[in-house]
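Asker: dropping a prediction and its sequence here:
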Amino acid sequence: MEWAARAGYTARGAVYAVIGALALMLATGEGGQATDTHGAVAEVARQPFGSVLLVLLGVGLLAFALWRFAQAAWDLEDKGRSGKGLAARVGMVGSGVIHASLALTAFNLLRGRGGGGGGGNQSLTAKLLSQPFGQALVVLVGLSVMAFAGYQFYRAWKGKMLEKLTLSGLAARQRTWVERICKAGVAARGVVFLLVGWFFIQAALNADPGEAGGLGEALGTLAAQPFGPWLLGAVALGLVGYAVYQFCAARYRHIPTP
């Protein structure tokens, strides 16, 4: 269980490191692109020794998915059976499904079948809009995503993500920098989710599934704003910081077991 968790956090950190690095290259005019997690996995496939990297990444992402399912099934984080606790455990299952999908993307690329996974938010929005009260459902999804973004800002402000990291072995100055980087990373992820939530609301108001963008579209929107390269660069550095947080979780997080 501990192996799966630590391998999973490492793989997750690698994905966000690629996203952040590509966005930073785009912001500085050195190429790059605004992409999402599936696009990051596809980028790995294009690198030297891409097949080996895909195997490692796919196994790590699958391990993280299994870790998430175990967290939910055995309540490893002591969330309980209250409404709030059950919601948190359902969120863990959802995270597991998402990372299993990323692992499938890696394995499909390895087999030469293409990554797939693109247009997920548009497909979801189109399905919801076809239902009775579809626009209201999409608005609800958008508000939920924005609420999640708000929770990320709260975690960053209070340093909640640090509570399960055992950093006592680091020197005081190192620990301070690690804490700052982790907080910046979680806050940057909150910015991205805030934009994604707004995309859902815009799609609902205009009854247009094409306006429901994901992480890549959020980064592209930042790049298109006044002072876009600066905004994109700041968020890109934050996403690299989030990758550092994931690597720290792989090394220093307390991993509960059944």
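Answerer: On my side now, so go ahead.
Asker: switch to C-alpha atoms for all contacts and neighbour counts from now on
Answerer: Fine.
Asker: so which residues make contact with stretch 101-115?
Answerer: With contacts defined as Cα atoms under 8 Å, 6 or more residues apart in numbering, stretch 101-115 is touched by 37-38, 41-42, 45, 51, 54-55, 57-62, 116-117.
Asker: likewise for stretch 143-163?
Answerer: With contact meaning Cα under 8 Å, 6+ apart, stretch 143-163 is reached by 179, 182-184, 186-187, 189-198, 201.
Asker: next one for the comparison:
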Amino acid sequence: MHAPSMSVKGRGAARRAADSPVVDAAARWGFTARGVIYLLVGVLALQVAFGDGGGRQADRGGALAEIARQPMGAVLLWVLGAGLAGMALWRLSEALFGAAGPGGSEPGKRLLSAGRCVFYGFVAYSVLAFAAGERGSGSGSGDRDSRDITARALELPGGRWVVGIAGAGIAVAGLWIGVRAVLRKYRKHLKPGHMSPGARRLVDVTGVGGGAARGALFAAVGVFVVQAALAYEPDRAKGFDDTLRSFAGTPAGPWLLAAVAAGLALFGVFSFAMARWRRV
């Protein structure tokens, strides 16, 4: 009779740890940091679309370099890096103790949270390393990094399969992100009682438009990686910057790039909204 009671108490303590004010603040700080980066990437991509890029990269590295040039830029970089580390901490708590809401403790959702923890942990490390003075971290060329990683992977036994499967996974993830945004799956994570009608409209406009653009970008990156595997040419792999620029080479021209860029900026605003109204 005592063992089940102890087990229930243990789960309750774990859930309280996951729901602590520290984890809540870390998650909201993380959403804000993510919003700043996506907003800047969107603005940089819009400048590229209208011929005013000035040699800047429309990716995370370009956004960090832009921040570094501002007054108090070094401090802002530390704040952003800490926020992204907070996002990783929150995702880790979800992986360990389960996410808020129905079904939050399902194995699949915990595994997804673990993957997000690793992703945001890597991003946080790159931002903090750049803030500490390692200019090769965080602000390096994402396009060059993509080609280098692809080249090394292609040299592995069965490298073409490894790269091809990875590219397909990225493309599918992009489609998943876009479809979930269009279907407004984010609504189940919101606190509707704290939102005005105007706030709900803002979240829907930025969530759908921003999520669709982000999904399209990831899907395109994945397609280029698959092409690199099929052709056995690592130079065909592209990072965010080259992928965004490739949209301008379509029949829609710079207008498609501008639309995706505006969507990424909207996703930045959506992240700010999540920092305010998401249930953590």
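Answerer: Received, thanks. Not measured: the values here are computed from a predicted model.
Asker: got a TM-score for the pair?
Answerer: Both chains were compared after superposition, and using TM-score structural alignment, normalised by the length of the first structure their TM-score is 0.88; 250 aligned residues with a Cα RMSD of 2.0 Å.
Asker: hmm, back to that, put the buried members of the contacts of stretch 101-115 of the first structure into a ChimeraX selection.
Answerer: The ChimeraX command for the buried members of the contacts of stretch 101-115 of the first structure (criterion: 16 or more other Cα atoms under 10 Å) is given here:
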select :37,38,41,42,45,51,54,55,57,58,59,60,61,62,116
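Asker: among the contacts of stretch 101-115 of the first structure, name the ones in helices.
Answerer: With helices identified by DSSP state H, the entries of those that belong to them are 37-38, 41-42, 45, 51, 54-55, 57-62.
Asker: onto which residues of the second structure does stretch 40-58 of the first structure map?
Answerer: Alignment note (TM-score structural alignment): stretch 40-58 of the first structure is matched to residues 63-81 of the second structure.
Asker: need the single longest helix in the first structure, by residues.
Answerer: If each helix of the first structure is counted by residues according to DSSP H, the longest one is helix 172-206.
Asker: so how far is that helix off the chain centroid?
Answerer: Counting by Cα atoms, centre = their mean, to the nearest Å, helix 172-206 of the first structure is centred 10 Å from the centre of its parent chain.
Asker: and the next helix or strand past that helix?
Answerer: Read in the C-terminal direction, the helix or strand following helix 172-206 of the first structure is helix 215-223, with elements assigned using DSSP states H and E.
Asker: in the second structure, what residues pair with that next one?
Answerer: Equivalent residues of helix 215-223 of the first structure are located at 240-248 in the second structure, counting by TM-score structural alignment.
Asker: contacts for the matching stretch next, please.
Answerer: Residues from elsewhere that reach stretch 240-248 of the second structure, judged by Cα under 8 Å, 6+ apart: 45, 48-49, 57-59, 142-143, 217, 220-221, 253-257, 260-261.
Asker: switch the cut-off to 6 Å
Answerer: When contacts are taken as Cα atoms under 6 Å, 6 or more residues apart in numbering, the neighbours of stretch 240-248 of the second structure outside the stretch itself are 57-59, 254, 257.
Asker: what comes up buried for that stretch?
Answerer: Going by neighbour count (16+ other Cα under 10 Å), the buried part of stretch 240-248 of the second structure is 240-248.
Asker: residue contacts, Ala243 of the first structure?
Answerer: 13, 16-17.
Asker: which strand or helix spans it?
Answerer: When elements are defined using DSSP H and E, Ala243 of the first structure is found to belong to helix 228-252.
Asker: Phe200 of the first structure matches what in the second structure?
Answerer: Phe200 of the first structure maps onto Val225 in the second structure, with residues paired by TM-score structural alignment.
Asker: correct me if wrong: its match contacts Gly167.
Answerer: Yes: counting by Cα atoms under 6 Å, Val225 of the second structure sits close enough to Gly167 to count as a contact (4.8 Å).
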